[in-house]
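Student: this one's sequence-less:
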């Protein structure tokens, strides 16, 4: 048994005494057992405030409420889901549809996120598999993951062999010694080694083929909503471990078969309310005041309530605002670290309802590079029921465009127009389509993981034992990222509080926390 991480013991294999169903195909996935304790509260259950109704807050509320804690969840928006929220809009043709902040991929190694969703549907019937994840460069290069093996190291080798961006000359020019850290990624060691190097400079240092750099790694790095020149190489290398060399779940993924509220959050909200959770949407938390002996007075919507503990599951702007308005919270060093957190550049999601269909062979999701600021294209009726019903009724298509890491000074109407022009380049049949309606969402609230910024990121635990953190900006010291980091940190936050009260928390899973084979680890040690 290995050392504990945020109060969870890690064992590499399932055993009868720690039995928990493995929710993937990877036999080397690690189980994280919570600290020992009684199964749930029996009397005097504590009152806990969960601040934030995104994935992290919902996971924390779930972990606490299932064990009998009295949970109140605050969300500033009118709907749950955070960056995966959705809301109704009326189109010019009279249709009522659901708008959101855009496509998200539910990878098979997102064990704890998928575990959260199983509360609403044990069979994950709300998710549907996407058959491929093609990447296309404006120069004509195209990659696919449909035929790439899933088991490392054959996954990375198969991608290199099948990709048009890798030639024998390209491979010969690479610096294998500089690439050795990819073979044995460990958390948090990877941050010690690479946090002060940019993703761009790391790839340049190993002489990664330029075409593959743009077509593959840049597409992935921009999923962090950041330019590779700003992104910490540690995050890029960790991502390589999660999807290529650390997990045999592969790079194909699932997506919700209906819009986020209907598929995910409405059923989960009903589940939480069935466990006594009070959901206070459209109620932003203004400040927290620590109490002598532990706990906090939480002021939200002009009303103050007293809680035994608090989970902060906010995005970067929200966290900074609450910390600034709560001058006694935690300690000065913690507040200073929060104040130094940065948000990624703005991003744009454009959704178009067209009066004619895109060609039937178009992929449901296409990652792009070299098309100005366009990062990907989704044809929603390929998997989403609501979009499919609209397309069937009208004979049209619902197309979504993403542009990450936008210049904050960009002229927004011009950028929206240029994005549509790039769609016409990729799918020429859309140039003749009439846009029935369109929606453009600009946001700037995703965390930035800049070069050298790891030390400022808060962990799950804080100097106040009754205050814990959750979210994709939080350090977990586990190989998780994006939505899975949010879900995992939410459960870890709940577990930290439950451990304090002597109650056993949630069993979790993660991809292996080091290189999968002794040979890979031995090679990495030569770096």
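Tutor: Right, received. Where do you want to start? Only a predicted model underlies this, so the values are computations on that prediction, with no experimental measurement involved.

Student: contacts and neighbour counts: CA atoms only from here.
Tutor: OK.

Student: buried stuff in stretch 369-381?
Tutor: Using 16 or more other C-alpha atoms under 10 Å as the burial criterion, the residues of stretch 369-381 that qualify are 369, 371, 373-381.

Student: start to end distance for it?
Tutor: Length of stretch 369-381, first residue to last, C-alpha to C-alpha, to the nearest Å: 23 Å.

Student: please apply the same query to stretch 127-136.
Tutor: Using C-alpha to C-alpha, one end of stretch 127-136 lies 25 Å from the other.

Student: which of the helices or strands spans residue 401?
Tutor: Element membership for residue 401 (DSSP states H and E) is strand 397-403.

Student: and that strand, how far from the chain's centre?
Tutor: The chain centre lies 20 Å from the centre of strand 397-403; the measure is C-alpha atoms, centre = their mean, to the nearest Å.

Student: same question, stretch 121-137
Tutor: For stretch 121-137, the distance to the chain centre is 15 Å (C-alpha atoms, centre = their mean).

Student: check stretch 326-343 too.
Tutor: Counting by C-alpha atoms, centre = their mean, stretch 326-343 comes out at 23 Å from the chain centroid.

Student: contacts for it next, please.
Tutor: Residues from elsewhere that reach stretch 326-343, judged by C-alpha atoms under 8 Å, 6 or more residues apart in numbering: 287-290, 316-317, 319-320, 323-324, 444-449, 456-458, 462-464, 467.

Student: put this next to the first one:
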């Protein structure tokens, strides 16, 4: 299966580890995977393609985790499609795209979004349309034409202090900046306040956390992945139909053709060592099964619960690292079906800054086939509104208030929706994304664990490569499969990423000098 290199000639090829003591297996290993999100499905693909017997156990009724999709009904009985929320499939998500190519070699089930406009509370607009592809010219051109980057403010930026931002090295950036929150770091480099909402808050809130709770190292890594580390640009693709039909149903069929068994609506509760094989996996309904290896690919809440109920797993330090994992604040996905269309020029996706509680608006019928069909038959529109970093406590009054505020923001941005009737609505309030907080990186668990046959995967798992969000989930999934395949003397799967360090030699030298001259203790004074 060929890799998707995109446009960037400096993509880094991470070759799969060499198998030790390659030999003919005396039996077919059996692996149980807890979780059918991107990480679990990727691990299953990597293992099944090498002949391993795989069973996936998923607590939800659908595949894809936080990128899942399913069907529902409007109050009038009309069937509708629903996703867990809009996701951008960036061109530099090489390892995720490698997974999707298993069932869609040319990625025809993805379509390009030609712009990613941003608007702030003062009505200022930014766009990524027609930017140069090559760093650092992409970032410089964005700043030069942006109304939020006044020249006199740019001159005030502390170039020495900002050097790590422009010359990220993974994992070294965590030694430099993980002790700071993103908000404090941006203040210390004198980054223009007017630009912060659009240039960085959008990135921060992509992690479902406000800048005061996000590690500055994670923010810098995001800046590297999407700006200065890649020539793929900030434009992205989206599935042409609902996630279940475009992505996961075809992959389910592909995995079934490789004898993978998938069970939904079942929850793994404990993992025990020993027995007929190396592990015994127990489920909430009392069912249990033996496995030669286990992949835990759940969200952080699920992982903590399994480890807490499996007292013989791991050692003290590892168990403590699992216990320290945190979930990001709650987020809301609010999809509405309107009886009037929006203006034709409205973008498929609009990001917002300083317009609390609204973080973005998607016109779903501009790119998703099922929503387009509904909108055309009703002369209407299907919109999706997101609100991130919400209070953990959820009450009916609070939910009603946030929905009303989201609609008010929508009416301000898209006035043609003000008198539209809502024919249906679907609300999701979740808190299952990992938090990348200050100082978390040092104790974050990695793919490998104290047990050779137990591995972790997911977007909350540490892997020292420049990847984030969905791409981190896919990358850890491949890495988990590789860790097990290597033990069995079987070939693994190669990985691809943007460069692991800054592309510009001068900026790298400045960053090195800054790191040598400034310690974390001094930075906190």
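Tutor: Noted; the coordinates are in hand. Since the model is a prediction, treat every value here as computed from it, not as a measurement.

Student: quick one on the thing from earlier: ChimeraX command for the buried members of the contacts of stretch 326-343 of the first structure?
Tutor: Applying 16+ other C-alpha under 10 Å to these, the buried members can be selected in ChimeraX as follows:
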select :287,288,289,290,316,317,319,320,323,324,444,445,446,447,448,449,456,457,458,467
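
Student: so how far does the helix or strand that contains residue 179 of the first structure sit from its counterpart in the second structure?
Tutor: Assigned by DSSP H and E, residue 179 of the first structure falls within helix 176-179. Compared with the second structure after the fit, helix 176-179 of the first structure shows a mean deviation of 0.8 Å (mean C-alpha distance after the TM-score superposition for the first structure).

Student: gap between that helix and the chain center?
Tutor: 29 Å.

Student: let me know the next secondary structure element after that helix.
Tutor: helix 189-194.

Student: residues in the second structure aligned with that next one?
Tutor: Residues 172-177 of the second structure are matched to helix 189-194 of the first structure when aligned by TM-score structural alignment.

Student: residues in contact with that stretch?
Tutor: Contacts for stretch 172-177 of the second structure (C-alpha under 8 Å, 6+ apart): 164, 215-218, 220-221, 441, 515, 519-520.

Student: what's the closest non-adjacent residue to residue 47 of the second structure?
Tutor: Spatial nearest neighbour of residue 47 of the second structure, chain neighbours left out: residue 481 (5.6 Å); criterion: C-alpha to C-alpha, 6 or more residues apart in numbering.

Student: neighbours around the aligned residue in the first structure for residue 512 of the second structure, how many?
Tutor: Using TM-score structural alignment, the equivalent of residue 512 of the second structure in the first structure is residue 525. Counted by other C-alpha atoms under 10 Å, the residues lying close to residue 525 of the first structure total 12.

Student: contacting residues around residue 525 of the first structure?
Tutor: With contacts defined as C-alpha under 8 Å, 6+ apart, the neighbours of residue 525 of the first structure are residue 180.

Student: can you do 10 Å?
Tutor: 180-181, 183-184, 519 (C-alpha atoms under 10 Å, 6 or more residues apart in numbering).

Student: nearest to residue 477 of the first structure, of the residues you listed?
Tutor: residue 184 (15.1 Å; C-alpha to C-alpha).

Student: hang on, the earlier thing: among the contacts of residue 525 of the first structure, name the buried ones.
Tutor: Using 16+ other C-alpha under 10 Å, the buried members of these are 180-181, 183-184.

Student: name the element the aligned partner of residue 419 of the first structure in the second structure belongs to?
Tutor: Superposed on the second structure with TM-score structural alignment, residue 419 of the first structure falls opposite residue 406. Using DSSP H and E, residue 406 of the second structure sits in helix 396-413.

Student: this completes my enquiry, with thanks.
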